[in-house]
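S.K.: After the sequence you'll find the predicted model.
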Amino acid sequence: MLIVFSLSSLSCCYSLLSIVLFLSPLYRVASLSSLSCCFSLLSIVLFLSPLYRVASLSSLSCCFSLLSIVLLLSPLYRVVSLSSLSCCFSLLSIVLFLSPLYRVVTLSSLSCCYSLLSIVLFLSPLYRVASLSSLSCCFSLLSIVLLLSPLYRVVSLSSLSCCFSLLSIVLLLSPLYRVVSLSSLSCCFSLLSIVLFLSPLYRVVSLSSLSCCFSLLSNVLFLSPLSCFLSPLYRVVTLSSLSCCFSLLSIGFSLSLSSLSCCFSSLLCFSRSSSLTILIMFSLSSSSRSPQKGRTALHWAAGAGNEQALRLLLDHNNEVDVEDSFGMNPLLLAAWFGRLKILQILVASGAKLNCENKNGLGLLHCAAQRGHSRVLEFIMEDLVEDVLLDRVDNSGKTAFHLAAEHGQLEVVEFLIGMGCTHGLKDKDEHMALHLAAKHGHNEVLQKLVETGVDIDERNIDGLTPLHLSSDGGHYECVKLLLQACCNVNALTNKNMNALHYVAQHGFERETSLLLEAGVNTDTVDGQHTSPLHIAVLHNHTEVVRLLIDAECDLDISDHRLQTALHIAAEHGRQDIAEMILIAGVNLKLLDKQGKTSLEVAARGNHVILVDMIIKADRFYKWEKDNVISDDDSWLGKQLSFKQDHQVETQHLRSVTWRLATKDLSRGEWKSLAQHWGFTDAHIRSIEQQWTGTKSFKEHGHRMLLIWLHGVVIAGENPIKGLYEGLTGISRTDLAESIRQKANADTSSPKKCTAM
């Protein structure tokens, strides 16, 4: 037989089926509905079963003895008990390959899978009896099935250890378990079909056989559904079998909300079957609540828009105003989800119109927030006497506020047309205009501006709509408000203008809009912080560039007396620091601790920044002493204070490296620096870097590169400068050596000819 299924031979499969069918006496008796023969055969089977006899006598000790024998005779059980994984897999392989059904599943042979299903169906006497609606045989067979099940007996006796043992055996021998392990989707569906069709109760339900349904339910009460999709009750609902649905529910089947709520809730949302209505009536009464949200069937029906279920529940005296854990009743849910017809039914059934949830949201609030204009029209046109248009929730918001906050333009237009008050404020003193600007709802904002409300109105924190839209980076809203001539320099309670907010978030486009509108770039807030301070602190390079281009004041000090350059130096912002240095800043300003920006950079060990500030300081001194006219100024020219990586100066940088690391002794770099006009502050800042006992070599090299930067900018001869400097500190030997090498090197860009 295994070969047939391995080869997926459909014709041989059917031949084998015929043989198996006729070899079953019990099947033949069941087919003929011969009650006397059925009982005779059953009696034989019963008395031939020692386990049944033990169970009938309720002999617990013998039951355990028999079960122990069965278990100990099972090699697979022994392997599982010993936790021998390798042997377990070996035994499983044997069992699996001996199973034709498993082989079919493994080969994903769909045709043979269906053939095997047919075999299993026709081999089941109970299934045959159920199909033939033979009530007398059905009772007989059911009694046998119950008492012949050792697992059922174990469960009845509450023997936990035996239960686990038996379940372990069943699980490992299950082809369905193997399919799930292999993630074979097609075979999984096939096996699930097998499980469904193997259930007599399921078959009865599918065939809508009412008499057999009662018989099965009366005698097999232990068959409570283990999962949603294997549940006969679930199948009844999906097939809309009314008669069987009544049978199942009246016999005691009920829906467990704790375990099956998701499945049946989804059915409630999407199904319109009459069976589902019956299910709701019996299993989801007003006293049954979902554990998560405390909702009854009436809530689900209202939210899902199931009119049939709603009417049935209302006809059975369900409380129309029952609330869930959020204070939402069916009427509020209908308004929230836009179920107009449901709303009308509930109103006609006497639902309270002035209800509200725990947040104070009423009918208008729910419909307005969700944008259900048709529901609003019904409320305002038919229920206007009972519903207040400007009613507020716990936060002081009206329906108009919520519609503007959530961008519901159609609702906003409707409420304006109904005459709502435009300028009402909530507990935070937000008007609808503030909320639309805050959340970037440009079209709603445009509509509100057209109503003529004050666009510079302030909330509890002193923020105008321009502040809120700037803080959110809502470009179109900022643009609209500026075009409407709002006050671009309006200040909040913290003395901040809109530019502070865009600088904080780095919104470049919004910054440009505000600068074009003439915003004050030098406004300081309560901490005496300017927009430039904020942009530097948050490292928004492009915003800093825009502010510098707008000629903001670079020397404003905050509450710590720090300029923007102090902040850049403290946080190591090289790009921003260079922009500020190129723009021209006062390097002498001190913070509260008496530190210049140079000393702040040195304290933070920002070596590159230290060198940049010294370069800038020396450059501006040179420019002050040497630039006579604007034509000679470096303003607008390509100027940089960063490290030099130009190819043209590579040879000179090599000379300075050799000089600092090979030729100059400890302390000589300081003498050379003083000769070239480095201040004591410059030298201290360079010297603050510590890399070990030979740090002086690194210090000397940095000083020489800073000096070289100034020489290149001034257009002077660097070799000549080195010669004069070394001579000035009495190192004529080094000076002469450099001069000779420079004159001998024809590739040198500068020769020392004027000595």
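M.R.: Yep, it's here. Residues are numbered from 1 along each chain as shown.

S.K.: When you work out contacts or count neighbours from here on, use the C-alpha atoms and nothing else.
M.R.: Noted.

S.K.: which residues in the chain form strands?
M.R.: Taking DSSP state E as the criterion, the chain contains no strands.

S.K.: if I pick Asn520, what's in contact with it?
M.R.: When contacts are counted by Cα atoms under 8 Å, 6 or more residues apart in numbering, Asn520 is found next to Asn489.

S.K.: Let me know how buried Asp680 is, in neighbour terms.
M.R.: 12 (other Cα atoms under 10 Å).

S.K.: putting a second one here so we can go through both:
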Amino acid sequence: MLRVWGVSQELLTLTVDELGVATAWESWGLGGPTVLTLKHHMRATSGFPLCLQKFHLLHGASDSRLEDASVLEAMDLQLVLVALSTDAQRQEATKELVDYAAHRGHVEVLRFLLRAGAEKDEKDPFSGFTALQVASWQGHADVVRLLLEEGASADWWDRDGWTALHCAAHRGHVEVVCLLIQNGADKDLKNSSTETALHLASERGHAKTVSLLLEAGVNKNTKDWEGMTALHKACARNRQEVVRVLLESGVDMSAQNPCNDRTALHIACELGHLEIAQSLLANGADYDAARCFVVDGNDSDEGFDFADFSSGETALHLASAGGHVEIVRLLLEAGVSKNIPNKGGETALYQACESNRLEVARLLLESGVHTDVQDGCLGWTALHVASDVGSAEITRSLLAHDVEKDMQCFIHGNTALHIACSDGQVEIARLLLEANADKDAQDSESSTALHLASSRGDSELACLLLEFRAKVDVQNEDGRTALIEASECGHAEIVRLLLAAGADEDVKCSDGRTAWMIACDQRHAEVVHLLRPPEF
């Protein structure tokens, strides 16, 4: 336990951890709070100026004084208040007393100090706060009024560029905000993060403060360094009442963040804030903010819903990828274009499948979206993606809506069945085969699903394909059969399955070797034993 003693009594008892929590904003030493941390705590709770405080080990030697950087532990300390001997010390102590009075809301104490010559605009050397900023942060309207009457500057800023108005708006102190505005505070001044008071109040959800700032004529569409407007921030933090106030003021709903070109509607849809999305749409938010027509091979004459030019993602894309079913429903009912791809050629359905959002995928399918749009990178469709992700339920839903089962992608010519077999997705493969997917479809290298299953040694998949009577002796572009693939990799169980299905052991690949020769070269003894030597 840490104990602090005065001349005749104990002043403070707490653990070092409790001190750390109480002064989390303050300086920490190598192993925890320091003496300087304790000094700040004593100033905040008792008003003792930092420059007057000295700490000694209780019952310690005469030289037991602790330096400010000393790390505290469980100990008993003696607080000694030293006399002021220089003008600099007196000025520093007066400044701390002014800040303490402002922090605590002691109007008469502050009035006395100011009349005694205390500087009203002096900044704290650590934080850069003036007394006006301290009082504004705490919401002490009477103190703020006194300081303004005494001529304190309303627009002085701290080391982070925060003014008194920033402090009051951030904390939602309406009366203080009103006083500052009435006394000429710059309403649109930005802090070091280029945030105005409106940004701060909106993000924190202080609707009354936002309303007051708007009535005072603040720039309601200004952006911070991240390109965020007050509306963007309110939408991101789901501040519904603030959004309502901003919309009633006529804020620009179509304003885009230049970093990612997202509008307020994009933000609400991405984060799943349904009520805000409803408010934006009810107030005419444009989900078709910009349109450019398809120029690639996708069979669609719909415009691109580009309100986000960096990726081409619409509100529907974002809501679908996030699995926000009710927002997707809301957008569909509002008439959003549902089949357009983003810049990567991915539709909302594609992204729902990619993110394994079953309910969203079902909702989109029920709305009649196109199921076979291929992306612009690999040429994958929603079915390819569902097969890759391994979502049996989404695959089942796609197949129930008459999706094209055997569409091949651009790059490798894979069908959904190829992908399922490459990834070991047995349940997906069974669904595709039961839906009459082409079990012998060949990719760009002429490999079938059986080649892929045999190469990876997946006996369950190989058995499934053989159950559906997949051809066993199809040769790929290198003349290799499924048996050759399995033999080279030493997959004896696959070799047994293929031989039982009538695989031809004598087929030669393009280099003239049979499965037996390749197994010998690879020294797969069990496979060599299973295969008979070729007849010479």
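M.R.: Thanks, I have the structure now. Keep in mind that what you see is a predicted model, and the values were worked out from it rather than measured.

S.K.: Superposed, what's their TM-score?
M.R.: Overall, the chain-to-chain superposition scores 0.65 on the TM-score scale (TM-score structural alignment, normalised by the length of structure 2); 415 aligned residues with a Cα RMSD of 4.4 Å.

S.K.: Now which residue in structure 1 aligns to Ala449 of structure 2?
M.R.: Using TM-score structural alignment to pair residues, one finds that Ala449 of structure 2 aligns to Ser597 in structure 1.

S.K.: Identify the residue spatially nearest to that match, adjacent ones excluded.
M.R.: Here the nearest residue to Ser597 of structure 1 in space, its sequence neighbours aside, is His566; by Cα to Cα, 6 or more residues apart in numbering that works out to 4.6 Å.

S.K.: Let me see the contact set for the counterpart of that neighbour in structure 2.
M.R.: By TM-score structural alignment, His566 of structure 1 lines up with His418 in structure 2. Applying Cα under 8 Å, 6+ apart to His418 of structure 2 gives the contacts 443, 448-449, 452.

S.K.: One more: Arg237 of structure 2?
M.R.: Residues in contact with Arg237 of structure 2, defined by Cα under 8 Å, 6+ apart, are 203-204.

S.K.: Please apply the same query to Arg153 of structure 1.
M.R.: For Arg153 of structure 1, the contact set (Cα under 8 Å, 6+ apart) comprises 55, 147.

S.K.: Repeat the analysis, applying 10 Å as the threshold.
M.R.: 51-52, 55-56, 58, 63, 146-147, 159, 163 (Cα atoms under 10 Å, 6 or more residues apart in numbering).

S.K.: Now render the residues you listed as a markdown table, adding distance to Ala535 of structure 1.
M.R.: Converted to a markdown table, those look like this (distance: Cα to Cα, whole Å):
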| residue | distance to Ala535 of structure 1 |
| --- | --- |
| Leu51 | 85 |
| Tyr52 | 85 |
| Ala55 | 84 |
| Ser56 | 87 |
| Ser58 | 85 |
| Cys63 | 82 |
| Leu146 | 79 |
| Leu147 | 82 |
| Ser159 | 73 |
| Cys163 | 70 |
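
S.K.: Could you list the buried residues of stretch 143-162 of structure 2?
M.R.: 143-148, 152-158, 161-162 (16 or more other Cα atoms under 10 Å).

S.K.: how deep is Leu332 of structure 2 tucked in, by neighbour count?
M.R.: Count around Leu332 of structure 2 with other Cα under 10 Å applied: 16.

S.K.: which position in structure 1 aligns with it?
M.R.: Per TM-score structural alignment, Leu332 of structure 2 is aligned with Leu482.

S.K.: can you tell me how far its match sits from Val120 of structure 1?
M.R.: 79 Å (Cα to Cα, to the nearest Å).

S.K.: now Ser283 of structure 1
M.R.: As judged by Cα to Cα, Ser283 of structure 1 and Val120 of structure 1 stand 34 Å apart.

S.K.: Looks like Gly518 of structure 1 contacts Ala490 (just checking).
M.R.: No - with contact defined as Cα atoms under 10 Å, Gly518 of structure 1 does not count as touching Ala490 (12.0 Å).

S.K.: Trace Arg469 of structure 2 over to structure 1, please.
M.R.: Per TM-score structural alignment, Arg469 of structure 2 is aligned with Asp617.

S.K.: Please name the spatially closest residue to its match (chain neighbours excluded).
M.R.: Using Cα to Cα, 6+ apart, the nearest residue to Asp617 of structure 1 is Leu587, at 7.2 Å.

S.K.: Contacts only, for the one you found.
M.R.: Contacts of Leu587 of structure 1 by Cα under 10 Å, 6+ apart are 555, 563, 565-566, 581, 596-598, 613-614, 616-617.

S.K.: which of the residues you listed sit farthest apart?
M.R.: Asp555 and Ile614 (17.9 Å; Cα to Cα).

S.K.: between the two, who's got more neighbours?
M.R.: Ile614 (23 against 18).

S.K.: Would you mind measuring from that one to Gly584 of structure 1?
M.R.: To Gly584 of structure 1, Ile614 of structure 1 is 13 Å away according to Cα to Cα.

S.K.: which stretches of the stretch 151-300 of structure 2 form helices?
M.R.: 164-171, 174-182, 197-204, 207-215, 230-236, 240-248, 264-271, 274-282 (DSSP state H, counting those that start in this stretch).
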